[in-house]
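[1] need coordinates for the below:
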Amino acid sequence: MPAPRTLYLNTTDNINLRCLVWDHVEPRAVIAIVHGIGEHCGRYNHVAEYFNQQGYAVMAYDHRGHGESGGPRGHAPNLESLLDDLALFLRAKWRKNTGSKTHYFVRTGWSVMVQLCAPKNKHFVA
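    You can find the predicted model right below:
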């Protein structure tokens, strides 16, 4: 299995967010992995590889202050910055499969974050 592409998104407050992308030529859908607090997206390589082998494109990112993303470790200035980061990740221009339905694999309290983000970004809802 090929390694995922590693990309970085730059936030409005100049934090680099590390993103991993497992492309698929003809994806059934896209799965967006959103890790939990104190984790990093690399913990879900096995999950991403499994779904990729099943025909899905998969993408994941490290929250600010987590994994290989920038920012003070384990810190975000406010809730709005986390929601903005999530929105930036989900609408990133590098997504090759923008017409595909997106499913979410979300850990811990981040399911609430996705729900908070969705009303402002209607295209997020699969």
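[2] okay, CA-based contacts and neighbour counts for the rest of this
    Noted.
[3] what about the helices in the chain?
    Under the criterion DSSP state H, helices of the chain are mapped to 45-53, 79-90, 110-117.
[4] buried stuff in the last one?
    Taking 16 or more other Cα atoms under 10 Å as the neighbour-count basis, helix 110-117 is seen to contain the buried residues 110-111, 113-114, 117.
[5] would you do the same for the sequence below? I want to compare the two.
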Amino acid sequence: YRHWPAVEASAGEPRQAVLLFHRGHEHSGRIAHLVDELDLPEFEFFAWDARGHGQSPGERGDSPSFATSARDVQTFCDHIGATHQIDE
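    Now for the predicted structure:
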């Protein structure tokens, strides 16, 4: 995944994040422009690479099932929360 830290984080305020998800045949690099276009300097931005896309491991474009993809998204959200101290 790719990460853009908040530029104008408010002291004492909870950290907030925007998670970006690419389309089925894309990767996180193709949606990076949205960070600048959305112009939300107080938010952390994270762009996910699905299994087999971008910098993620796995056979290119492959996910064993929709349930696996859903679990991958939950794991990603849990990781972001724990690693970057962002509450749900």
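[6] TM between them?
    After superposition, the two chains reach a TM-score (TM-score structural alignment, normalised by the length of the second structure) of 0.77; 81 aligned residues with a Cα RMSD of 2.1 Å.
[7] looking at the buried residues of helix 110-117 of the first structure, spot the one nearest Asn78 of the first structure.
    Nearest to Asn78 of the first structure among the buried residues of helix 110-117 of the first structure is Met113, at 12.6 Å by Cα to Cα.
[8] surely that closest one and Ser81 touch.
    No. Counting by Cα atoms under 8 Å, Ser81 is not a contact partner of Met113 of the first structure; they are 11.2 Å apart.
[9] next, format the buried residues of helix 110-117 of the first structure as a markdown table and append distance to Ile31 of the first structure.
    Formatted as a markdown table, the buried residues of helix 110-117 of the first structure follow (distance: Cα to Cα, whole Å):
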| residue | distance to Ile31 of the first structure |
| --- | --- |
| Trp110 | 15 |
| Ser111 | 14 |
| Met113 | 16 |
| Val114 | 13 |
| Cys117 | 17 |
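[10] which residue numbers in the second structure go with stretch 71-89 of the first structure?
    Using TM-score structural alignment, stretch 71-89 of the first structure lines up with residues 58-76 of the second structure.
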